[in-house]
Structure formats: structure tokens, C-alpha cells
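Student: one predicted model, sequence on top.
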Amino acid sequence: MMDIRIFIGMPLRYAKSVLKEKDIPFTVEETKSRSHFFKCNEQSIYVIRATYVNEQIHFLVNYSLEVSNDVCNVLRDRNGDYEEPIF
């Protein structure tokens, strides 16, 4: 049996190509961020959870989050330098 932990954090497009190449069935469920501090990049979908469900791999995916302009403004110090957020 495949160690599905390898898919966590992987771009969905790549994860799907790996499973299709090996002819392994899978399903995809999308989750939405409720954060007001970050915006979603709908071109960058990645796997946040991988489980076995009904003899197939099930991916829970989300869009990559990007810092909003409001957050950038809050993180600027008095000198105008930007402090990179720590994730």
C-alpha cells in the first residue's frame, strides 16, 4: 500500500498525475479559507489531507493563501520596511 503522506503539501495537479500514472483511483474535495487576512490564489491548489476512503485515495485540497494588501500594510514598520510573515 502506498504511503499517502507524501501527497501532503503537494500541488494537486502533480498529485493527480502520480495517481493517474499508477492507475490508482482518487477523489478530490475542496475546502475554502475563511480568513480575511489572506486572499486565495485559485491557480495554485495543493493537497492538505490525504486519506483512504472506500478503497481509493481521497484528497482534501485548498488554494494557496497570499498575504492581502491590508496585512502587508500592518506588517510595515515605521521605516517602511516589510516584515515577512512567519508561517
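Tutor: Yep, that arrived.
Student: only C-alpha atoms for contact and neighbour calcs from this point on.
Tutor: Fine.
Student: which residues in the chain form helices?
Tutor: Ranges of helices in the chain, per DSSP state H, are 12-21, 69-75.
Student: redo those helices as a markdown table? Include mean neighbour count.
Tutor: Shown next, in a markdown table, are the helices of the chain (neighbours: other C-alpha atoms under 10 Å):
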| stretch | mean neighbour count |
| --- | --- |
| helix 12-21 | 14 |
| helix 69-75 | 13 |
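Student: then this one, side by side with the first:
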Amino acid sequence: MSGIKPPFTAATALQKVKAAQNLWNTRDPASVVQAYALDTIWRNRDQFIRRGRDEAAAFLTKKWTYEGDYRLRKEFFAFTDNKIAV
């Protein structure tokens, strides 16, 4: 995604959060899913995406079709050397 990898500092954790937010707000499913593991698992409200990037990309395509004004805003809460809470 942004090349920012652990260990994180407060500054690099915030940069990573902003990079993720900016990527999501491109609304380009093919680009967004590249930031996730091949076997990624997501939950969106009552829906679970369990089949990796392809299913995630299909989900995002559908989501952004009916949520035309969708904008993700990530808030940075905390970090450790290898994890970020948003």
C-alpha cells in the first residue's frame, strides 16, 4: 500500500492510516484489495467475505455502486510496534 512497515512510530502509524484512507477513497477495488493478504477475511455489518481478494473486490464493486457518495474516514487511536488501531 504505502511501503510503511513495522516497527511503527507515532508518525509512521499515522502515515499508514492516512495512506489506507486515501487508497480506500479511490474506490478502485482492484487497487484496494492489493493492500490485503491473498486469503483476507472481512466483515461488513452482517456480511462476511471469506474467499480472499477476488471476493473482496466483488464486494467493493457492489458496495460502491450503491453507495455512490461513500467516503471512508479512518481515525488513528493507538499503535504498538507492529499494530495500528483505527
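Tutor: The structure has been received and is ready for your questions. If you're wondering where the values come from, they're calculated on a predicted model, not measured in any experiment.
Student: what's the TM-score once they're superposed?
Tutor: Overlay of the two chains. TM-score (TM-score structural alignment, normalised by the length of structure 2): 0.25; 40 aligned residues with a C-alpha RMSD of 4.1 Å.
Student: returning to that earlier point: quick one: closest of the helices of structure 1 to Leu60 of structure 1.
Tutor: Between Leu60 of structure 1 and the helices of structure 1, the tightest spacing by C-alpha to C-alpha is seen for helix 12-21, at 9.6 Å.
Student: so which of the helices of structure 1 gets nearest Val28 of structure 1?
Tutor: Across the helices of structure 1, Val28 of structure 1 has its closest neighbour in helix 12-21 (9.0 Å, C-alpha to C-alpha).
Student: so what does the closest one touch, helix or strand wise?
Tutor: Judged by 3 or more C-alpha pairs under 8 Å, 6 or more residues apart in numbering; DSSP states H and E, helix 12-21 of structure 1 is in contact with strand 38-53.
Student: give me the helices and strands touching the strand it packs on, please.
Tutor: Packing partners of strand 38-53 of structure 1 (3+ C-alpha pairs under 8 Å, 6+ apart): helix 12-21, strand 56-67.
Student: tell me which of the helices of structure 1 sits nearest to Tyr46 of structure 1.
Tutor: helix 12-21 (4.8 Å).
Student: got the angle between that closest one and strand 56-67?
Tutor: For helix 12-21 of structure 1 against strand 56-67, the angle by axes from the mean of the first three to the mean of the last three C-alpha atoms, to 10 degrees is 160 degrees.
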